[in-house]
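J.: what follows is a predicted protein model with its sequence.
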Amino acid sequence: MHAEDPIYLDYNASTPLLPEVVDAMLPWLRGGFGNPSSSHVYGRRARAAIEAARAEVAALIGCAPEELVFTSGGTEANNLAIRGVAEALPDRPQIITSNIEHPATMRCCVELSKRKNRVSIVRADAEGRVRAEDVARELSDATGVITVIHANNETGVLQPIEEITRAAWRAGAVVHTDAAQSVGKVPIHVATLGVDLLSIAGHKLYAPKGVGALFIRKDMPIAPFMVGAGHERGIRPGTENVPAIVGLGVAAARAARDLEEEGARVKVLRDKLFVLLRERVPGLLLNGHADKRLPNTLNVRFPRVSGTALLAEAAEVAASTGSACHDGHEAASSVILAMGVKPEEALGSVRLTLGRGTTEAESTRAAEALAAAWRKLAR
């Protein structure tokens, strides 16, 4: 980032590479060109680097290294989990999901519904949380997989995955959670959650784009949707991206070291940012649960303005909305609408997400810039 750049408050979209991640990757971008499937010394070195990274990522989420498969990112991990289990369990065609999922999950479920699967969608409440009892009501002997996001990417709201898995066990269903936004931000242990599959995206925790991982519980039935050689136990064929995997391992190790400290720090800044905005913007409202959310995420509704227009006016801040624009017409975020917010109010939503680079001074400046932009547009 350069001194003249706007204040970056879009860490849920992507994170910069940590310096130690870059340093760890460079040798594999320069001289470490060996194919990890080769038996000679160049290949053995690459394979050893991959396995070291696998152990680091596994340690972050509390699984065995052999239960982790590297992918190209969170989208592939979600598709592999959902499609793979659906194909492996053809006699259990029901899929249960929620109406606040990332498109990588929702669109996958929609595509499967066009084939042989039946998709049941559970609605979130006004605070952006799925109720475990609502998921339990949808369970049947035909349920194959339940897929519910761990922390919503727009609101940061954490979902009751532990309660959902307890209900799933009784029905013999498989549980997958998309933890792309939460891994590295809050403590996660797959045994505590009780999940069978969990998705990770590297660029959400200061690793490169284009790398991710999928936790697959031992003995979990899953069918690969790509074919090739036997890479990643045959579940994800294709020669591994060694530099990116090494970077993901280093980022996971750093996250494990200072998870609680960094989480507490950004939570203080996030809460201060919210206080400053409420003081300056009468009628500002929080989207999502006040407490059960990621420590870095603040999604708010600005009254009487469009979030897109607000961010365009506040050029000093780089953030995002969950809205979409098609043919010049802005549409409100489906996640915010799913919480029962009126469309005209939902359009004022802005997602402000903090990270390792965020300072207290930046939080204050961002609040002032956003408030000034709101006053100009709302008058």
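T.: Everything's here; your move.
J.: all contacts plus neighbour counts: C-alpha atoms, from now on.
T.: Will do.
J.: what ranges do the strands span in the stretch 51-200 of the chain?
T.: Here the stretch 51-200 of the chain has its strands, by DSSP state E, counting those that start in this stretch, at 68-71, 94-98, 118-122, 143-147, 174-178, 197-201.
J.: would JSON lines of these with mean neighbour count be doable?
T.: As requested, the strands of the stretch 51-200 of the chain are exported to JSON lines (neighbours: other CA atoms under 10 Å):
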{"stretch": "strand 68-71", "mean neighbour count": "25"}
{"stretch": "strand 94-98", "mean neighbour count": "24"}
{"stretch": "strand 118-122", "mean neighbour count": "19"}
{"stretch": "strand 143-147", "mean neighbour count": "26"}
{"stretch": "strand 174-178", "mean neighbour count": "26"}
{"stretch": "strand 197-201", "mean neighbour count": "30"}
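J.: those strands: which one's closest to A86?
T.: A86 sits nearest to strand 143-147 of all those, at 6.6 Å, using CA to CA.
J.: need the residues that contact that closest one.
T.: Applying CA atoms under 8 Å, 6 or more residues apart in numbering, the contact partners of strand 143-147 are 82, 85-86, 89, 92-98, 105, 168, 171, 173-178.
J.: angle of that strand against strand 197-201?
T.: Angle of strand 143-147 versus strand 197-201, following axes from the mean of the first three to the mean of the last three CA atoms, to 10 degrees, is 30 degrees.
J.: next up, the contacts around the residue lying closest to R301 once chain neighbours are set aside.
T.: The shortest distance from R301 to any residue other than its chain neighbours is 4.2 Å, reached at S349 (CA to CA, 6 or more residues apart in numbering). Listed by CA under 8 Å, 6+ apart, the contact set of S349 reads N287, N299, V300, R301, F302, S306, G307, T321, G322.
J.: what does L370 give?
T.: Applying CA under 8 Å, 6+ apart to L370 gives the contacts L277, L310, L311, A314, V317.
J.: take the one below as the second:
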Amino acid sequence: MKSPIYLDNQATTPLAPEVFDAMVPWLKDHFGNPHSAHKLGRQTAAIIDVAREQLAVLLPEQGNVIFTGSATEAINLGFGAIYQQLKRGRNEIIVLETEHAAVRDTAKSYAKIGFEVAFVPVDSNGIVSLEALKSLASSKTALIAAMLVNNEIGVIQPVEAIAELAHLHGALMLCDAVQGYGRVAIPDNVDMIAISGHKIYGPKGIGALWTRAGLELPTLIHGGGQEKGVRSGTLSPALCVGFGKAAELCNSNLTKDMAHIEKLSDYARELFGDWLVNGAIDRRYPGNLNLRKNGLDVGRLMSDVRDVAFSAGSACASGSGRPSHVLTALRLEPAEVRSSIRLGFGRYTTMDEIEQAANMINSAAKAQLL
């Protein structure tokens, strides 16, 4: 059976062939526990250190890479840094309104134990208001969390300026760089960065948290203290190797990948010329194109266009059917939110696939709106 044209690279990316090849030996032959002292253990521990270094190349200097089971876990781990801030009398958390649920819901969980949580609005382009952020930040602020590249609309936030503001008030800055890592430069003045393997053509089931040197984190998973003393459990050498190889490929292909993505995006914008773009036009990652055509029923559209894998712009990640909090934050009307789709282009997307997908989506939309 023919696979659908894949245009959902914000949800996940296909595994790079080079990553698969790099992982196989560590699934089959090199099965040692990386935390064992014998030769097999030392071999796997060494390859994990190599992977850690491969990830670090695309991250700021003077920091530590902690492997986790996902970026969501990395974000939860990073939030724990606020306990040290609490000892300094800081109990406020500031989060952008358009953050991923991993950040929003983690922040809300701290509200249940006495932290004050404020959500900062964005403008109609999806960019945070720095003035609004300045009005909220204070000597009580423990942490400011901001996503580098938004997963729904692709806009790039002024993370460097946000980190500067956080530090001005003595707060920490946590950056969800899941959609930006390996694609967009990460400012070096942040304190923590969460990344994910399967968003950069690597394996699922692994993420990482980068922390600035000297930053203290409480233990997230108790046990043997294997990963930097904060996350217990045996690491998977294969997953670490795959993540590291994916990062290496992103680094070596950075210019080539971006040129390809920009070409795909420009062509898609041309083919979807009568659709409206959600989010900023100039300050966005071009591999994410969030579009709307007023009056469209996107649920019906997705049913009619089953040979293209793309995302509805109106449902949150949980699949609850509630309107997207990101598109709602842009001040779109509910009907406009429900008429939005997200197209995600990647390293393996072709121009021919863009053309075929556009023909199918536009034809189905036209038939629906007649």
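T.: Cool, the structure landed. Predicted, not measured: the structure shown is a model, and the values here were computed from it.
J.: superposed, how do the two chains score by TM?
T.: With the length set by TM-score structural alignment, normalised by the length of structure 2, the two chains reach a TM-score of 0.96; 367 aligned residues with a CA RMSD of 1.6 Å.
J.: now the residue of structure 1 most remote from its centre: how far from N153 of structure 1?
T.: Distance to the chain centre peaks in structure 1 at H40, reaching 37.5 Å (criterion: CA atoms, centre = their mean). H40 of structure 1 sits 43 Å away from N153 of structure 1, taking CA to CA, to the nearest Å as the criterion.
J.: which stretches in the stretch 251-379 of structure 1 count as strands?
T.: Remark: strands assigned in the stretch 251-379 of structure 1 by DSSP E, counting those that start in this stretch are 285-286, 297-301, 317-318, 324-326, 329-331, 349-353.
J.: the last one: average distance to aligned residues in structure 2?
T.: Which is strand 349-353 of structure 1. Once the two models are superposed, strand 349-353 of structure 1 sits on average 0.4 Å from its counterpart in structure 2 (mean CA distance after the TM-score superposition for structure 1).
J.: what does the fifth one give?
T.: For strand 329-331 of structure 1, the mean distance from the matching residues in structure 2 following superposition reads 5.5 Å, by mean CA distance after the TM-score superposition for structure 1.
J.: got it, and the third one?
T.: Mean deviation of strand 317-318 of structure 1 from its aligned counterpart in structure 2 after superposition (mean CA distance after the TM-score superposition for structure 1): 0.8 Å.
J.: which residues in structure 2 does that strand match up with?
T.: Under TM-score structural alignment, the match for strand 317-318 of structure 1 in structure 2 covers residues 308-309.
J.: okay, buried residues for stretch 156-167 of structure 2 please.
T.: Buried residues in stretch 156-167 of structure 2, counted by 16 or more other CA atoms under 10 Å: I156, Q157, P158, V159, E160, I162, A163, E164, L165, A166, H167.
J.: and the third one, what pairs with it in structure 1?
T.: This means P158 of structure 2. In structure 1, the residue matched to P158 of structure 2 (TM-score structural alignment) is P160.
J.: any idea how many residues pack against the aligned partner of A280 of structure 2 in structure 1?
T.: Counting by TM-score structural alignment, A280 of structure 2 lines up with H289 in structure 1. Around H289 of structure 1 there are 16 other residues, counting by other CA atoms under 10 Å.
J.: likewise the one 5 residues further on?
T.: Applying the criterion other CA under 10 Å, we find 22 residues in the vicinity of L294 of structure 1.
J.: pretty sure it contacts Q159?
T.: No: using CA atoms under 8 Å, L294 of structure 1 is not in contact with Q159; the gap is 10.6 Å.
J.: what is in contact with those two at once?
T.: Counting by CA under 8 Å, 6+ apart, the common neighbours of L294 of structure 1 and Q159 are A151.
J.: quick one, helices of the stretch 251-370 of structure 2?
T.: Along the stretch 251-370 of structure 2, counting by DSSP state H, counting those that start in this stretch, helices occupy 254-271, 298-304, 325-329, 334-338, 351-369.
J.: okay, angle between the first one and strand 288-292 too, please.
T.: Using the same axes, to 10 degrees, the inter-axis angle of helix 254-271 of structure 2 relative to strand 288-292 is 10 degrees.
J.: for helix 254-271 of structure 2, which residues meet the burial criterion?
T.: Buried positions in helix 254-271 of structure 2, judged by neighbour count with 16+ other CA under 10 Å: D257, M258, H260, I261, K263, L264, S265, Y267, A268, R269, L271.
J.: which one in structure 1 is aligned with the first one?
T.: Using TM-score structural alignment as the criterion, D257 of structure 2 maps onto E262 of structure 1.
J.: closest to R30 of structure 1 among the contacts of L370 of structure 1?
T.: V317 (35.9 Å).
J.: now G74 of structure 1: how far from R236 of structure 1?
T.: For G74 of structure 1 relative to R236 of structure 1 (CA to CA), the value is 13 Å.
J.: what sits closest to the alignment partner in structure 2 of E345 of structure 1 if chain neighbours are left out?
T.: Counting by TM-score structural alignment, E345 of structure 1 lines up with E336 in structure 2. Nearest residue to E336 of structure 2 in three dimensions, chain neighbours excluded: N294, at 5.9 Å (CA to CA, 6+ apart).
J.: surely that neighbour and I341 touch.
T.: No: the criterion here is CA under 8 Å, and N294 of structure 2 misses it with I341 at 11.2 Å.
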